[in-house]
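Enquirer: Below are the sequence and a predicted model; questions follow.
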Amino acid sequence: MKLDVTDRILLNRLQVEIPLVTQPWRVVAEELGIQQEEVLQRLESLKNQGVIRRIGGVFNPAGLGYTGRLYAMQVAEDRFYTTAAVVNSYKGVTHNYRRRNWLNMWFTLTARTEEERRAMLEPIREAAGNTQLYEFPAEQVFKLKLFLNMEGKPAATNTNFVQEKNNDSRFIREQSKIDTLDLLIIRELQGDLPLLTEPYHEVARRTGCRVEEVILRLQRLQAGGALKRVGVILKHRKVGFSANGLFVCVLPEEKINEAGQRLASFEEVSHCYKRQSYPEWPYNVYAMIHGATEAEVQQIVEGFIREKSIESYDILFSTEELKKTSFSI
């Protein structure tokens, strides 16, 4: 995919945040030294080319009363795709990948209650032939922010702004107070933000309120942690990030915090957690690493394990994207 310098700068800027103002594209255009019309034209073209997956709100499930967890299981090849179809049929499943490991199917599932969660997990387990289903709840979050640097290293786009906005590892566990109008606005932002000069005006029209009310409520949801940001979500492989490696390692309890923070400092790491381990799966630190090639991801891992003297680790590369969508209610 051939992107010019302005495309790359624009995508970096909008991955971080689309401003919560009545004319966000004008603000971005002024920052980049181009015209608002050019911003809109470029975004339209990038969407048509399949570079952009979605332009809209990125919400925190916990802030809306949901709990997300990571699951993995070993699925026999003759059951693999029928099991994947069952997994993918649930709205609560946002990501599902085949990974190069004996645990070959990994998915995230978000639910409001444990009863709701069990009602989804039981058919999944049955479809997989009643195999062991491993649940990996997050015990500590070090980083939860995907940023695919489109400009190389370092990013030229207002670097301080990018680093400041991308350094959000808050782990919101409590539900924000939301009312019916909030829910209407959230549902609008879970789709695509209109590529209009005043996009929040269209959201206001659809939800039956004033644009000032929409922006105020979005700001409040963001301050409370229910809304992470309004921004651009890219298609990894389409923009050159073809290698998606889940790095897992074993660390003693007293070293986890320092190691987690170190992993979180890598630009290529989008997610980093301490997670539950099992006797047959002893790994307790997880990091999602993105690169153009598997060799790039391996190089990052090799440097980290040398630095921290880690002996037990693995990299689970995704070999097939079975489902990928944003959390929605």
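Expert: All right, it came through fine.
Enquirer: rest of the way, CA atoms for contacts and neighbours
Expert: Fine.
Enquirer: Is it correct that Lys230 falls within a strand?
Expert: Not Lys; residue 230 is Val. Yes: assigned with DSSP: H, G, I helix; E, B strand; the rest coil, Val230 falls within a strand.
Enquirer: what's the closest non-adjacent residue to it?
Expert: Gly57 (4.2 Å; Cα to Cα, 6 or more residues apart in numbering).
Enquirer: name the helices or strands packed onto the host helix or strand of the one you found?
Expert: Assigned by DSSP states H and E, Gly57 falls within strand 52-59. Other elements packing on strand 52-59 under the criterion 3 or more Cα pairs under 8 Å, 6 or more residues apart in numbering; DSSP states H and E are helix 36-48, helix 180-189, strand 227-234.
Enquirer: Okay, one more to line up with it:
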Amino acid sequence: MDITDRKLLNLIQSPFPMVDQPFQKLGEEVGISEQEVLDRLTELKRTNVLRQISAIFDTRRLGFKTTLVAMAYEPKQLHKAAMEINKHPGVSHNYAREGSYYNLWFTLAVPPEHDLEATAAYMSLKTGAIEQRIMPTKRFFKIGVNFDMVKKKGSSFNFSPDNVKSSEDKAASDKEAAESWNKAVPITEAEKDAIRGMQEDLELIPRPYDSIAQQLGMSTDELFALAKDFQ
């Protein structure tokens, strides 16, 4: 990777441009053409530096329940079990910890109508785990991390909505955030469809949002308006 690749990786982490031609916008900021942006991102994906470009939603605000799950497997079963666990749509951040009793750790999210403990127990049984332990999220302290690919360091941000308020206002808003971070907000069926569409890997084409909007039966401007409301 050269410095231009690193600058691009910084820019696409957040906030990603919600405009008709987002890759042209990125190119203007870096000083290269739209096509070069597309070519560079394609290569970064080919080499597994970049996994995907998509919207990230707060599962708790959508009514999902989340937990960290630790499972213990015989070493020879670990890889096969991990591949099976990965098939579940609510699984992310699945890591092996070889040498530990609990040697597979992953996060699990399930929709409101599903039981978190029952889901984890079923997965444990299906994959032949020796033992499993769930650690449901009780309080959230950090909701994101950005990696500065130019300076080669990371920075995180937490759920506090504002870091520049007076101490009294900040204390009140922190209390409100702490009490409401896992409260679901009502969403319509159309919004659910939009969320599904925006979670898909963004196509590396000049106007990627057009096809998403078309699949949802709305205009691109309507899609942008929904995305803004979600933020």
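Expert: Looks like it arrived, so ask away. As the structure is a prediction and not an experimental result, all values here were calculated from the model.
Enquirer: related to what we said a few turns ago, winner for burial among the helices and strands packed on strand 52-59 of structure 1?
Expert: strand 227-234 (a mean of 22; mean count of other Cα atoms under 10 Å).
Enquirer: residues in structure 2 matched by that one, start to end?
Expert: The counterpart of strand 227-234 of structure 1 in structure 2, using TM-score structural alignment, is absent.
Enquirer: Other residues contacting that strand?
Expert: Identification of contacts with strand 227-234 of structure 1 by Cα atoms under 8 Å, 6 or more residues apart in numbering yields 11, 14-20, 51-60, 63, 189, 218, 221-222.
Enquirer: ok, which stretches of structure 1 are strands?
Expert: Ranges of strands within structure 1 are 52-59, 67-73, 93-99, 105-111, 133-136, 138-144, 227-234, 243-249, 269-275, 285-291, 313-324, based on DSSP state E.
Enquirer: which one of those lies closest to Gly208 of structure 1?
Expert: Nearest to Gly208 of structure 1 among the strands of structure 1 is strand 52-59; the distance by Cα to Cα comes to 18.9 Å.
Enquirer: how close does the closest one sit to structure 2?
Expert: Compared with structure 2 after the fit, strand 52-59 of structure 1 shows a mean deviation of 1.2 Å (mean Cα distance after the TM-score superposition for structure 1).
Enquirer: Nearest residue to the middle of structure 2?
Expert: Structure 2 has Ile56 as the residue nearest its centroid, 3.9 Å off, counting by Cα atoms, centre = their mean.
Enquirer: does that residue really touch Gly197, like I thought?
Expert: No: the pair Ile56 of structure 2 / Gly197 is not scored as a contact, 11.5 Å apart, by Cα atoms under 8 Å.
Enquirer: rewinding a little: nearest to Arg206 of structure 1, out of the strands of structure 1?
Expert: Of the strands of structure 1, nearest to Arg206 of structure 1 by Cα to Cα is strand 52-59, at 15.2 Å.
Enquirer: so where is that closest one in structure 2?
Expert: Under TM-score structural alignment, the match for strand 52-59 of structure 1 is residues 50-57.
Enquirer: repeat for stretch 196-211 of structure 1
Expert: Per the alignment by TM-score structural alignment, stretch 196-211 of structure 1 matches residues 205-220 in structure 2.
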